[in-house]
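Asks: fold the following and give me the result.
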Amino acid sequence: MRLSTVILPVDRWAEGGREVWQHAEQLGFHAAYTYDHLSWRSFRDGPWFGAVPTLTAAACATSLMRLGTLVTSPNFRHPVTLAKELITLDDVSGGRITLGIGAGGSGFDATALGQEAWTRRERTDRFAEFVPLLDRLLTEDTVTSEGTYYSAHEARNIPGCVQRPRIPFAVAATGPRGLRLAARHGQAWVTTGDPAANASGDPAASHAALARQAEGLEKACAEAGRDPSALRRVLLTGFTPDSPLTSLDAFVDYAGRHAQLGFDELVLHWPIPDSVFAADHDVFTRIATEGLAQLAG
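Replies: The predicted model follows:
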């Protein structure tokens, strides 16, 4: 089991932002991710900084911890420009970048560029074209491709990624089409759980829904001729109807139950006071430094 954190880009770099990322590394987190949004829900009217510049700064302020997005989506990204940024970020970080990528939602990002919000089907269709093209852009020196939604004309990405053949993809998916993309292109699968089960407030229902998602991944891997054990399983916590950050024991119980489903990386939101991600920082620190050892014991 690996333990990671997600740090929302809400702090000015010179006013505590740098220290949070450095502290995460000192606590021993496997990776620190950030959301790739233009704004997000209850944080919409407060400070919010860009994901790629934040990760670039974090890469310069840390040396061991992996870094990444959780997640990037086509809502306001294009594969050609995103590939260039990711190759640069992978170079600056010395090969420590993971791209969490998903189909996106219907939130603020969906209309920020002035377009009508896409339907769920439209988001899924675009995602199905976005991921394979991005895969090519990160592995081939020159790419020309003409698609329904995304095209590239002699797009050059020399020298490519530090990590070979490219940076790893952690594909966020819950439905069959997304899980097939994860099976074909992902080095990891990411989920926040099932929205309906999460809304029920019933941890048992959430656990059962996650089990069904894991079964769907295994089916998608079988169809793709891929060993499902080749994909890491990442659970972004904070959305299921559980409370793993209330105490060390609560976390160990939560981690153990989800390890039984095959999840081998849990991602905890870095505490933000007076927000939906508020948590006792002392408890959070104990979880970060003692949680996995207690789970193994």
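
Asks: going forward, measure contacts and count neighbours with C-alpha atoms only.
Replies: Will do.

Asks: who does the helix or strand hosting residue 290 touch, helix- and strand-wise?
Replies: Using DSSP states H and E, residue 290 sits within helix 281-296. Contacts defined by 3 or more C-alpha pairs under 8 Å, 6 or more residues apart in numbering; DSSP states H and E place helix 281-296 against strand 2-6, helix 248-259.

Asks: one more, for comparison:
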Amino acid sequence: MSLRLSTVILPYRRWHEGARSAWMRAEELGFHAAYTYDHLSWRSFRDGPWFGAIPTLTAAAAVTERLRLGTLVTSPNFRHPVQLAKELISLDDISGGRVTLGIGAGGTGFDATALGQEPWTPRERADRLAEFVPLLDRLLTEDSVSYEGHFYSAHEARNIPGCVQRPRLPFAVAATGPRGLKLAARHGQAWVTTGDPKLYETGTPEESRAAIRGQVEKLGKACAEIGRDAGTVEKTLLTGFTPDRGRPLESLDAFVDFAGRHQELGFDEIVIHWPIPDSDFAANEKVFEQIATEAVAQLS
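Replies: So this is what the prediction gives:
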């Protein structure tokens, strides 16, 4: 299978002041998918505009026809499986079955306290995700679900007619730890990584690739434990968080080299951020569009 190239369009612009045209342009450029972050606010964008993921994706579905759409990623920080399932089924219907749910444990950023709670520990985030994902799986595949868990409950939750995609829309599970990788192996149609965060500041590209290779191997072991072929789990790299930072977007050749090295590790999809001036995701727009239109052919 040839490598797929996708993008992330952060929801920081009003729909009619640049956001709409970006989603339409992503389809014109031939990206496999366009994702957005599912946060209430995020890092340096906290004191500026930031819009909701599901409404944004719904609007994007209305102005595109072929582009896959999704979150990278949704987390339990401010979501409940019952409410989320209803929104996802609606979005999958509106888009004609073009939705992928990226899902992960979340972190300790603004989302973690916006509802007034104390930030959860890493263990509690993992505990919640371990309950959240299987329940969401059921909610998206069964007409009626009742469940009583430690963190989440559902009482005769109805989700008729279900997803356009059968048996449900695909999950892309973001994980690097053993519990998350087990969830990816059991419930994920895809697995997502950003690399090893401990290497972001002081690591080298070579160390990063070695760490990612180790993550791929651990995913393979998690699949083997349940008798699943690891090759049936698509592997997605969300770029911008490895020691390379923005260097792969400096030129077409730089990106082809970067993507090719990660394709050799088994990745099926590389995701790059839509350029945002004066931010960590600043990039030359002409180079970005050249990468979008020419890189995949060079990597085939």
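
Asks: quick one: TM-score?
Replies: For this chain pair, the superposition-based TM-score is 0.99 by TM-score structural alignment, normalised by the length of structure 1; 296 aligned residues with a C-alpha RMSD of 0.6 Å.

Asks: quick revisit: just the helices and strands packed on helix 281-296 of structure 1: most buried one?
Replies: Among those, strand 2-6 has the highest mean neighbour count (mean count of other C-alpha atoms under 10 Å), at a mean of 21.

Asks: whereabouts in structure 2 does that strand align?
Replies: Aligned by TM-score structural alignment, strand 2-6 of structure 1 falls on residues 4-8 of structure 2.

Asks: so how far does that stretch sit from its counterpart in structure 1?
Replies: The superposed stretch 4-8 of structure 2 is, by mean C-alpha distance after the TM-score superposition for structure 1, a mean 0.2 Å from where its aligned residues fall in structure 1.

Asks: what sits up against that stretch?
Replies: 26, 31-37, 72, 268-274, 292, 296 (C-alpha atoms under 8 Å, 6 or more residues apart in numbering).

Asks: and what of stretch 9-22 of structure 2?
Replies: Contacting residues not belonging to stretch 9-22 of structure 2 are listed as 23, 34-37, 45, 48-53, 56, 59-60, 63, 273-274 [C-alpha under 8 Å, 6+ apart].

Asks: buried stuff in it?
Replies: By 16 or more other C-alpha atoms under 10 Å, the buried positions in stretch 9-22 of structure 2 come out as 9, 10, 11, 12, 13, 15, 19, 20, 22.

Asks: with stretch 122-140 of structure 1 instead?
Replies: Neighbour-count burial for stretch 122-140 of structure 1 flags 123-131, 133-140 (criterion: 16+ other C-alpha under 10 Å).

Asks: circling back to that earlier point, among the contacts of stretch 4-8 of structure 2, which are in strands?
Replies: Counted as lying in strands by DSSP state E, out of those, are 33, 34, 35, 36, 72, 269, 270, 271, 272, 273.

Asks: make CSV from these and add neighbour count and distance to residue 282 of structure 2 to it.
Replies: Shown next, in CSV, are those (neighbours: other C-alpha atoms under 10 Å; distance: C-alpha to C-alpha, whole Å):
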residue, neighbour count, distance to residue 282 of structure 2
33, 23, 20
34, 29, 18
35, 28, 18
36, 23, 17
72, 25, 19
269, 23, 21
270, 21, 18
271, 23, 15
272, 24, 11
273, 23, 9
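
Asks: list just the nearest of those to residue 166 of structure 2.
Replies: Proximity of those to residue 166 of structure 2 (C-alpha to C-alpha) peaks at residue 33, which lies at 18.9 Å.

Asks: as a quick check, tell me the outermost residue of structure 1.
Replies: For structure 1, the residue at maximal distance from the C-alpha centroid (C-alpha atoms, centre = their mean) is residue 154, at 29.2 Å.

Asks: next, that one: secondary structure please.
Replies: For residue 154 of structure 1, the assignment made with DSSP: H, G, I helix; E, B strand; the rest coil gives strand.

Asks: got a list of what the aligned residue in structure 2 for residue 32 of structure 1 touches?
Replies: When structure 2 is aligned by TM-score structural alignment, residue 32 of structure 1 is paired with residue 34. Residues in contact with residue 34 of structure 2 (C-alpha under 8 Å, 6+ apart) are 6, 7, 8, 9, 23, 26, 67, 68, 69, 70.
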